[in-house]
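Participant: What would the 3D arrangement of this be:
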Amino acid sequence: MDLINIGIIITYIMIFGAALAVVAFSVMQMVKHPNNAKKTLYTVGGLVVILIISYLIASSEVLPSYEKYHINSGAAKRVGMGLNAFYFLAIGAVLTVIYTEFGKVFKK
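Facilitator: Modelled structure (predicted):
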């Protein structure tokens, strides 16, 4: 084993440890503060709903131009899902900013 392989292995171990710590501390906070946990779970649930809707409306059609990249219908559907989810979330973010700014103007 050369030095680069050892460095990559150590990096993987550190990333796994950090991910494990994030999950552990998140669970600990959810147990300590159940009201905040509900809000977090609602947010995660909303994201899951958006992803499911995005998957359901995504097309699995493989165009002839995709053939040279060996893309199958499943990959095309997942890419479509990702694009749809991005569009939904981006539009939601823009509308939220607009609502917040106009809400401030009309409250004054």
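
Participant: Only C-alpha atoms from now on, for both contacts and neighbour counts.
Facilitator: Fine.

Participant: burial measure for residue 66, as a count.
Facilitator: By other Cα atoms under 10 Å, the residues close to residue 66 number 13.

Participant: now do the one 3 residues further on
Facilitator: Around residue 69 there are 7 other residues, counting by other Cα under 10 Å.

Participant: can you pull the contacts of it?
Facilitator: Contacts here follow Cα atoms under 8 Å, 6 or more residues apart in numbering; on that basis residue 69 touches nothing.

Participant: what separates it from residue 63, distance-wise?
Facilitator: Taking Cα to Cα, to the nearest Å as the measure, residue 69 falls 11 Å from residue 63.

Participant: Also residue 10?
Facilitator: Going from residue 10 to residue 63 by Cα to Cα gives 42 Å.

Participant: which parts of the one helix or strand residue 39 maps to are buried?
Facilitator: Assessed by DSSP states H and E, residue 39 sits inside helix 34-57. By 16 or more other Cα atoms under 10 Å, the buried positions in helix 34-57 come out as 37, 50, 51, 54, 55.

Participant: how about this one, so we can line them up?
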Amino acid sequence: MNTHKIIKIVAFALAILGSIFALMIMTGSEAMIDNILYITYAVLGLVIALVVIFVLKGLVTGDIKKTLMSVGAFLAIIFISYGLSSGTDLDLQPFNDKGLGITEGISKNVGAGLYAFYVLAVIAIGSMLFGGVKKILNK
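Facilitator: Coordinates of the predicted model:
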């Protein structure tokens, strides 16, 4: 059997189990919810393990140079975003008055995450538009 078919079958089975558990949680008591949460943690662990296994398998069998270049570009975007974020462009006093304990470091991390999100969103939208335009022009 093809690995792709096995993954599809496992994903479909997990989706059905997830739907059943969600319905049980919505209609069940707290004791049942605790037991379902343990099952959910086990399923989540299984899914994460499968993802890690197949990602590592893809790295070994695929084009590792292209993968490393993509990871490097992603890390470059993260580091540049962190460098651009100041952490001092927001008045932290209202947050600290509410007892949230926001520091400049936390503000800098949030700003870096926002900058990285914006850059990655623009890249994703641009690549979708580029692919669509290229597909239309090649017809």
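
Participant: Could you tell me the TM-score of the two chains?
Facilitator: After superposition, the two chains reach a TM-score (TM-score structural alignment, normalised by the length of the first structure) of 0.76; 105 aligned residues with a Cα RMSD of 2.6 Å.

Participant: before we move on, the earlier item: distance from the chain centre to the helix holding residue 39 of the first structure, please.
Facilitator: Its chain's average C-alpha position is 10 Å from that of helix 34-57 of the first structure, according to Cα atoms, centre = their mean, to the nearest Å.

Participant: Quick one: work out the angle between the helix or strand that that helix is followed by and helix 34-57.
Facilitator: Next along the chain after helix 34-57 of the first structure, taking DSSP H and E as the criterion, comes helix 73-107. Put simply, helix 73-107 of the first structure runs at 130 degrees to helix 34-57, going by axes from the mean of the first three to the mean of the last three Cα atoms, to 10 degrees.

Participant: could you say what helices and strands helix 73-107 of the first structure packs with?
Facilitator: Here helix 73-107 of the first structure touches helix 34-57, going by 3 or more Cα pairs under 8 Å, 6 or more residues apart in numbering; DSSP states H and E.

Participant: show me what contacts the corresponding residue of the second structure for residue 88 of the first structure?
Facilitator: Matched to the second structure by TM-score structural alignment, residue 88 of the first structure sits across from residue 119. Listed by Cα under 8 Å, 6+ apart, the contact partners of residue 119 of the second structure are residue 77.

Participant: hmm, try it at 10 Å
Facilitator: By Cα atoms under 10 Å, 6 or more residues apart in numbering, the residues touching residue 119 of the second structure are 77, 78, 81, 113.

Participant: Can you find the partner of the first one in the first structure?
Facilitator: The reference is to residue 77 of the second structure. Using TM-score structural alignment, residue 77 of the second structure pairs with residue 50 in the first structure.

Participant: quick one: its match from residue 92 of the first structure, how far?
Facilitator: The value you get for residue 50 of the first structure to residue 92 of the first structure, if Cα to Cα is used, is 11 Å.

Participant: hey, what's in contact with both of those two?
Facilitator: Joint contacts of residue 50 of the first structure and residue 92 (Cα under 10 Å, 6+ apart) are residue 86.
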